[in-house]
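Peer 1: no letters, just coordinates:
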């Protein structure tokens, strides 16, 4: 089954500063009408019905929720969406956190995961992978994309925090460009996915803090959200 993956940028939307312009987050203080216009355009550009975009109320936890496209509102208090229904597009919103898009094309199962520092530390990616397994996915067949996120050169954190995350997500502690203690969540997640037996892992190398075509909370404070989206393409008759 064909898997589609898309990552948006901040260009081409209706939102005004400081959310200019393709902000897809409805929880960041942006005008609701502008966000709706952006989400409507997203569906149109993807060639999908608006009600086939599955959203979630991200809370930096480890809950994974299975959806089937019949939901009428965002999945509550979850940081991963999983589906085996073609045409249902799973959306994860980020502005420095790692969007993780996973798929087992053979089983026809996809997942979109919000893996920030807290969620990555507490195991949101393994939780999403387990939910995929329950729908028939096998780790060895899974393809994972780690989307744009703040890089280790830019993500400065206190030494104790880095040590704590490293304990739970080995490979994530690093040194920043300034020579201070930092975190490279994509590096830690890459290692975690490999240890879980995931067959293929790729990464979008863009840093949200460095690339001004992307939103970054660390860089700008009040700002919008880009999206990582994945879905199974419906087979044509």
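Peer 2: Sure thing, it's come through. Predicted model, so just to flag it, every value in this text is computed and none were measured. Numbers count the residues shown, from 1 in each chain.
Peer 1: every contact and neighbour count from this point should use C-alpha atoms.
Peer 2: Will do.
Peer 1: OK, contacts around the residue nearest to residue 185 when sequence neighbours are not counted?
Peer 2: Nearest in space to residue 185, with sequence neighbours left out and distances taken as C-alpha to C-alpha, 6 or more residues apart in numbering, is residue 172 at 5.2 Å. Neighbour list for residue 172: 162, 165-166, 183-189 [criterion: C-alpha atoms under 8 Å, 6 or more residues apart in numbering].
Peer 1: could I get the full set of strands for the chain?
Peer 2: According to DSSP state E, the chain carries its strands in the segments 3-7, 53-54, 64-66, 80-83, 89-94, 98-104, 109-115, 143-146, 173-175, 181-183, 200-203, 226-232.
Peer 1: included below, for side-by-side comparison, is a second structure:
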């Protein structure tokens, strides 16, 4: 179910699912009832109790939604239209199938965690969705911020027209690359890492290539594929303590 999972701070968890968890997206022609069943199984595996992961309607932009609420996310039909989310403890999910899933954890002066996720495809990297998410975390009071970069298509595999490479590289130079076939490419994970470095954010983990790993969904491999997720959540104790501090 998880390609990678770890308790990254006391009571704070980050994970990336794999194809064994099934498709988690409602927009790819899958049976919505089955998608919701899989999401529920994922929440159970994460030990969320009554809480749910908040999902986004992702549109390849740079908007950041602040997710509030004690018990979890809005119903699927009310999901935020955005490509990044931050919260003071609400569990968050970002879906991808080649784009870069970025998970962020910030720490407030009280020690309480702030959570974030970002969906960084080619347009999102170019428009700075990841720096925008970091900025929103800091506006909420985050001091130190760390990042986990999930599996995504690598620069050796992501072939694009030369003009497109030049346009993105003009904004994010680290994304410029040549594929393993010697053709113009974009290294989106490298672009994201450069943006995080510029923001003073430490990258704690970077995943592999979705196209090369058949245990993951890849749109380049199959454009009728599902979506896997990057996730961040707190355990019940950490969430309860943060909720109590927020309402003091």
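Peer 2: Structure received. Source: prediction; values computed, not measured.
Peer 1: could you list which of the contacts of residue 172 of the first structure belong to helices?
Peer 2: Among these, the members found in helices (DSSP state H) are 162, 165-166, 185-189.
Peer 1: which one of those is nearest to residue 148 of the first structure?
Peer 2: Nearest to residue 148 of the first structure among these, counting by C-alpha to C-alpha, is residue 186 at 9.2 Å.
Peer 1: that closest one touches residue 98, doesn't it?
Peer 2: Yes - here residue 186 of the first structure reaches residue 98: they are 6.9 Å apart, a contact under C-alpha atoms under 8 Å.
Peer 1: any shared contact partners between the two?
Peer 2: With contacts taken as C-alpha under 8 Å, 6+ apart, residue 186 of the first structure and residue 98 have 146, 149 as neighbours in common.
Peer 1: the residue nearest to residue 185 of the first structure matches what in the second structure?
Peer 2: Applying TM-score structural alignment, one finds that residue 172 of the first structure aligns to residue 175 in the second structure.
Peer 1: just want the angle from the biggest helix by length in the second structure to strand 228-234.
Peer 2: The longest helix of the second structure (DSSP H) is helix 32-46. Angle between the axes of helix 32-46 of the second structure and strand 228-234 is 40 degrees (criterion: axes from the mean of the first three to the mean of the last three C-alpha atoms, to 10 degrees).
Peer 1: distance from helix 32-46 of the second structure to the first structure after superposition?
Peer 2: Comparison of helix 32-46 of the second structure with the first structure after fitting gives an average deviation of 0.9 Å (mean C-alpha distance after the TM-score superposition for the first structure).
Peer 1: distance of residue 228 of the second structure from residue 123 of the second structure?
Peer 2: Remark: distance between residue 228 of the second structure and residue 123 of the second structure (C-alpha to C-alpha, to the nearest Å) = 19 Å.
Peer 1: so for the two, which residue has more residues nearby?
Peer 2: Neighbours were counted for residue 228 of the second structure and for residue 123 using other C-alpha atoms under 10 Å; residue 228 has more, 30 against 16.
Peer 1: what residues does the corresponding residue of the first structure for the more buried one make contact with?
Peer 2: Counting by TM-score structural alignment, residue 228 of the second structure corresponds to residue 226 in the first structure. If a contact means C-alpha under 8 Å, 6+ apart, then residue 226 of the first structure has 7-10, 22-25, 93-95, 214-215 as its contacts.
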